[in-house]
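Undergrad: dropping the sequence and predicted coords here.
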Amino acid sequence: MSDFKYNNGFGNHFESEAIPQTLPSRGNAPQKVARGLYAEQISGTAFTAPRSKNQRSWLYRIRPSVNHQPFKPYESAKRVISSFHPFSPNIVPTPQQLRWDPLNVSDAGDVDFVDGLTTLAGAGDSQTKNGLAIHIYCATKSMEKRAFYNSDGDMLIVPQQVALIIKTEFGRLHVPPLHIAVVQRGLKFKVDLAEPADATRPARGFICETFKGHFELPDLGPIGANGLANPKDFEYPVAAFEDTNEDWTVINKFMGSFYTFQQDHSPFDVVAFSGNYVPYRYDLLKFNTIGSISYDHPDPSIFTVLTCPTDSPGTAVCDFVIFPPRWLVAEDTFRPPYFHRNCMSEFMGNICGVYDAKAEGFLPGGASLHNMNSAHGPDAETFEKASNAQLKPAKVGEGSMSFMFESAYQLATTKWAIEESGKLQQDYWKAWSGLKKHFSG
């Protein structure tokens, strides 16, 4: 959309002014800010975090964020949780391989992004800043004069159907399907729908909420300087502000509960900003896919767009992995994903089309979960077809896009996902029951 403007470059320090000559000429918090604005810093890391990891932004706004009425409990969001201990009444842990039909929240009614949030799985606890949660959203209307911010973690948003307009304190992001957006901990935003939606075709998508750290680009190692997601393709908003005296409701997610307060002005009143703690979007079709051009099937880590690392090198709270259209040319190789038992947990979602490792049942808007050490792989039909195919260069996945949230944690599923959604495929295990014995001695 032509009225959306962006800065480019992953993790850069950005400066943006909706009105020229607003940013301070020296320092970040002068005695008096230009145009009678307030200087306000929001930090995404500890003050003393290493310089290479330190994230913060200075906002120059019409009113400071503290200018609001008291917090009150917000009761509408009852299907969202941020604590996954095994004795929680909302949790149904299982090692069983799971798959869901397209996920709609049928009892949600006419709801916006916040009230349409529902948790599927997760690990850890937001209070100790360790772990993650996986949600879906299902919305039929825009947020209007409502804003939201999450004190529990960063939110990686994956639209599956209906484009979103995400208005943030830093400016606007247009996020249609086949794009993603990341809105970090503590940043206020609202989600409007860029096209009509209703109960038969709601705005729908997936969210990975990380309680620890932030998403970053994976190291490329022997791949070299180029490949996978290029830093220049990440887009950040430019400053845009509202100067209005209207009543707004602001909703806050804090320790898994929701709270709200009222204020008499727009929360999107930032005239200028400076820093590197800024929300962003990315077009998944710009991913530079890497693969084998000789033999064997590389590990799916070659499809990693973003990673949110733990304290153990190479081990992630979440790797965000995609399976885009790509050429397969490897010789003498079983080309679909191989059978495996992973020390990571794999939550997959289908954005559009047909995923090449499943013959049927994994539909757009649907999802699957293969938890830590639970065996999985191609279904029987895919195995037989791939084992006997003539191995010519072939392009797979045209018109399709699937993704994976891969985590080092065991993912506990929610009671809603297992017992209440009505979308869990009870016979998913049969996808492998047709695998035959071919042993010839």
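TA: That came through, no problem.
Undergrad: can we go C-alpha only for contacts and neighbour counts from here?
TA: Will do.
Undergrad: in the chain, which spans are helices?
TA: 380-388, 415 (DSSP state H).
Undergrad: now mean neighbour count and distance to Asn150 too, for those, in TSV please.
TA: Formatted as TSV, the helices of the chain follow (neighbours: other CA atoms under 10 Å; distance: least, CA to CA, whole Å):
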stretch	mean neighbour count	distance to Asn150
helix 380-388	16	41
helix 415	19	23
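Undergrad: now the ones you listed in TSV, with distance to Val162?
TA: Listed next are the helices of the chain as TSV, based on distance: least, CA to CA, whole Å:
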stretch	distance to Val162
helix 380-388	31
helix 415	27
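Undergrad: how about the ones you listed, which one is nearest Tyr60?
TA: Nearest to Tyr60 among the helices of the chain is helix 415; the distance by CA to CA comes to 43.5 Å.
Undergrad: nearest to Ser440, of the helices of the chain?
TA: helix 380-388 (16.0 Å).
Undergrad: gap between stretch 212-231 and the chain center?
TA: 17 Å (CA atoms, centre = their mean, to the nearest Å).
Undergrad: actually stretch 13-26, not the one I typed
TA: The chain centroid and the centroid of stretch 13-26 are separated by 30 Å under CA atoms, centre = their mean.
Undergrad: hmm, who's touching it?
TA: The set of residues external to stretch 13-26 that reach it, using CA atoms under 8 Å, 6 or more residues apart in numbering, is 7, 30, 33-35, 60, 238-241, 271-276.
Undergrad: repeat that with 7 Å
TA: The list of residues contacting stretch 13-26 from outside it, by CA atoms under 7 Å, 6 or more residues apart in numbering, reads 30, 33-35, 238-240, 271-276.
Undergrad: again with stretch 173-191
TA: Under the contact criterion CA under 7 Å, 6+ apart, stretch 173-191 has outside partners 113, 142-143, 146-169, 237, 279-285.
Undergrad: out of the contacts of stretch 13-26, which end up buried?
TA: With neighbours counted by 16 or more other CA atoms under 10 Å, the contacts of stretch 13-26 contain buried members at 33, 238-240, 271-276.
Undergrad: excluding covalently adjacent residues, which one is nearest to the spatially most central residue of the chain?
TA: To find the centre residue of the chain, average its C-alpha atoms and take the closest one (CA atoms, centre = their mean): that gives Leu156, at 2.2 Å. Residue nearest to Leu156 in three dimensions, not counting chain neighbours: Val182, with 4.5 Å by CA to CA, 6 or more residues apart in numbering.
Undergrad: so how far is Ala408 from Cys343?
TA: For Cys343, the distance to Ala408 equals 7 Å [CA to CA, to the nearest Å].
Undergrad: so the two - more neighbours on which side?
TA: Neighbour tally, Cys343 and Ala408, criterion other CA atoms under 10 Å: the higher count belongs to Ala408, 21 against 14.
Undergrad: next up, a structure to set beside the first:
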Amino acid sequence: MEERRATKDEFKYLTGFGNEFSSEDERCPGALPVGQNNPQRCPYGLYAEQLSGTSFTAPRFRNRRSWLYRIRPSVVHKPFVPIDCAPRLDYAWDAAPPTPNQLRWKPFDVPTRQAAEMDFVQGLHTICGAGDCRARQGIAVHVYLCNASMKDRALYNADGDFLIVPQLGALLITTEFGKIRCEPNEICVIQQGMRFNVAVSGPSRGYILEVFDDHFQLPELGPIGANGLANPRDFQTPVACYEDRETDYEIVCKYHGKLFAAQQDHSPFDVVAWHGNYVPFKYHLDKFMVVNTVSFDHCDPSIFTVLTCPSGKVGTAAADFVIFPPRWSVQEHTFRPPYYHRNCMSEFMGLIKGRYEAKEESFHPGGASLHSIMTPHGPDASCFETASNCELKPERVADGTQAFMFETSYSMTVTNWAAKLSNKLDDDYYKCWQSLEKHFSF
């Protein structure tokens, strides 16, 4: 793979997924050591620092780590102290009573500057989750609702990985590895321990899937073969772009589901060169290769999986990120929308843009729904009647739409904020199925 470098004001990307990457800031040619990982003296007087995302003894095919060559090592900071700058970040799963009901939320409100400035960290709101980040098992689903940039503040997540799904407003994410611009209809994964800063240009809203068990990876393709779904070459990693800036900087750490802050006198984004396979990355959802022609019955939604995070049970994901993109729908002798369904997984859905085909009039961008384990769900009454009587022929579906699903084997609990304080829970959601008629005849 040919390396492409970026100037200070450019944001270019290396492409690939799961391989060894390398990058150095073009202002410091030769900053990346050649032939050894940790020389006695690094070029330009840099410090070598390894960031490990897996245990040292993990099998080679899944061992993840990167070497960072930086102006100062990340250990140069004052002690962490507890803070509460994100009061809606909540992992107290036992604090709210469980409910098996189908749940849907109207679009979550984005703060206005007239009310107050709120950055990405302050705007984190937990909707639901399960498990224990201390035991490295479980997930959490959040939304971020913000209107201001993080300024001289960086965040890192010691508990797990963040998969970020912007819905409103572009995010300019500065990482230790370089800069990533992530817009609606793109996703970005910031892996455990990576420091990052989010800048916005206005009101911004999006979804976050957080996993504790492992890291996101591409699903196996099985009978599909070598090509299909998300292709490795379409994932992008940033180019090294260091800051040598001495200023008061706050490092926010999310640890055991709580936030802590440490002060230091310089920017944490001082990595001049790096190499490894443990990197932040982004992906444009338009690049997904859909596989779906139905002769009878219906394919399971797993054919739309972009990324998966495995659990300890073979073939069962801790979490899948699934999309329902624009596509040709070709059916024979079968019902075209999703069938009514009960599942041993929890399904959290969001809408980035457009109108979701199974709930065209009532599911809105910036909102969400949750169908818990074994809770029945499926098309609303209008969708069922239309699909049952239409001519089956090849047709385009979901043009101008991008819906997604966070699917997990964990049974999730909804937080008090999502259930009550947000005032966005739709109490009438169940009514969309009440007009389904009896068609039985004997």
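TA: Perfect, I can see it now. Everything numeric in this text was worked out from a predicted model, so none of it was measured.
Undergrad: follow-up on the earlier one: out of the contacts of stretch 13-26 of the first structure, which two sit at the greatest distance?
TA: Distances among these were taken as CA to CA; the most separated pair is Arg35 and Asn276, at 23.3 Å.
Undergrad: report how many residues lie close to the closest residue to Trp274 of the second structure other than its chain neighbours.
TA: Leaving aside its chain neighbours, Trp274 of the second structure sits nearest to Leu68 (4.5 Å; criterion: CA to CA, 6+ apart). Counted by other CA under 10 Å, the residues lying close to Leu68 of the second structure total 29.
Undergrad: which one in the first structure is aligned with Leu68 of the second structure?
TA: Structural correspondence for Leu68 of the second structure with respect to the first structure (TM-score structural alignment): Leu59.
Undergrad: show the contacting residues for that match.
TA: For Leu59 of the first structure, the set of contacting residues under the criterion of CA under 7 Å, 6+ apart consists of 39-41, 270, 272-274.
Undergrad: take those and keep only those in strands.
TA: In strands, judged by DSSP state E, the following of the contacts of Leu59 of the first structure are found: 39-41, 270, 272-274.
Undergrad: let's have those residues in a markdown table, adding distance to Gln390 of the first structure.
TA: A markdown table is the format used below for these (distance: CA to CA, whole Å):
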| residue | distance to Gln390 of the first structure |
| --- | --- |
| Ala39 | 65 |
| Glu40 | 62 |
| Gln41 | 60 |
| Val270 | 59 |
| Ala272 | 59 |
| Phe273 | 57 |
| Ser274 | 56 |
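Undergrad: what's Gly27 of the first structure aligned with over in the second structure?
TA: Counting by TM-score structural alignment, Gly27 of the first structure lines up with Gln36 in the second structure.
Undergrad: go on, Ser400 of the first structure?
TA: Taking TM-score structural alignment for the superposition, Ser400 of the first structure sits opposite Thr401 in the second structure.
Undergrad: check Asp125 of the first structure too.
TA: When the second structure is aligned by TM-score structural alignment, Asp125 of the first structure is paired with Asp132.
Undergrad: all strands in the stretch 51-200 of the second structure, in order from the N-terminus.
TA: For the stretch 51-200 of the second structure, the strands defined by DSSP state E, counting those that start in this stretch occupy 65-70, 81-83, 103-105, 124-132, 137-146, 153-157, 161-168, 171-175, 178-182, 186-190, 196-199.
Undergrad: give the aligned range of the last one in the first structure.
TA: Right, the one you point to is strand 196-199 of the second structure. Applying TM-score structural alignment, one finds that strand 196-199 of the second structure aligns to the residue range 189-192 of the first structure.
Undergrad: what residue in the first structure is paired with Arg342 of the second structure?
TA: That one, Arg342 of the second structure, aligns with Arg341 by TM-score structural alignment.
Undergrad: can you tell me which residues contact its match?
TA: By CA under 7 Å, 6+ apart, the residues touching Arg341 of the first structure are 373-376.
Undergrad: just the buried members of the residues you listed?
TA: For those, a burial check counting by 16+ other CA under 10 Å picks out 374, 376.
Undergrad: closest to Gly11 of the first structure out of the contacts of Arg341 of the first structure?
TA: After measuring these against Gly11 of the first structure - CA to CA - the closest member comes out as Asn373, at 34.2 Å.
Undergrad: quick check: the closest one touching Glu346?
TA: No: because the distance of 10.1 Å does not satisfy CA atoms under 7 Å, Asn373 of the first structure is recorded as not touching Glu346.
Undergrad: and Phe120 of the second structure, what's its match in the first structure?
TA: Residue-level alignment of Phe120 of the second structure against the first structure, with TM-score structural alignment as criterion, gives Phe113.
Undergrad: and its match, how many neighbours?
TA: As a burial measure, the neighbour count of Phe113 of the first structure was computed by other CA under 10 Å and equals 22.
Undergrad: need the nearest residue in space to it, chain neighbours excluded.
TA: For Phe113 of the first structure, ignoring the flanking residues on the chain, the nearest one in space by CA to CA, 6+ apart is Ala139 at 5.2 Å.
Undergrad: ok, now which ones touch whichever residue in the second structure pairs up with the one you found?
TA: Counting by TM-score structural alignment, Ala139 of the first structure corresponds to Cys146 in the second structure. Applying CA under 7 Å, 6+ apart to Cys146 of the second structure gives the contacts 110-111, 118-120, 123, 203-205.
Undergrad: switch to 8 Å and redo it
TA: Taking CA under 8 Å, 6+ apart as the contact definition, Cys146 of the second structure lies against 110-111, 117-120, 122-123, 203-205.
Undergrad: same check, this time on Ala316 of the first structure
TA: Under the criterion of CA under 8 Å, 6+ apart, the contact list for Ala316 of the first structure reads 307-310, 406-408.
Undergrad: show me where the stretch 301-442 of the second structure has its strands.
TA: With DSSP E, counting those that start in this stretch as the criterion, the stretch 301-442 of the second structure has strands spanning 305-310, 317-324, 327-331, 346-353, 368-371, 395-397, 402-408, 413-414.
Undergrad: I'd like these as JSON lines, with distance to Glu210 of the second structure appended.
TA: As requested, the strands of the stretch 301-442 of the second structure are arranged in JSON lines below (distance: least, CA to CA, whole Å):
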{"stretch": "strand 305-310", "distance to Glu210 of the second structure": "10"}
{"stretch": "strand 317-324", "distance to Glu210 of the second structure": "9"}
{"stretch": "strand 327-331", "distance to Glu210 of the second structure": "28"}
{"stretch": "strand 346-353", "distance to Glu210 of the second structure": "13"}
{"stretch": "strand 368-371", "distance to Glu210 of the second structure": "16"}
{"stretch": "strand 395-397", "distance to Glu210 of the second structure": "30"}
{"stretch": "strand 402-408", "distance to Glu210 of the second structure": "10"}
{"stretch": "strand 413-414", "distance to Glu210 of the second structure": "14"}
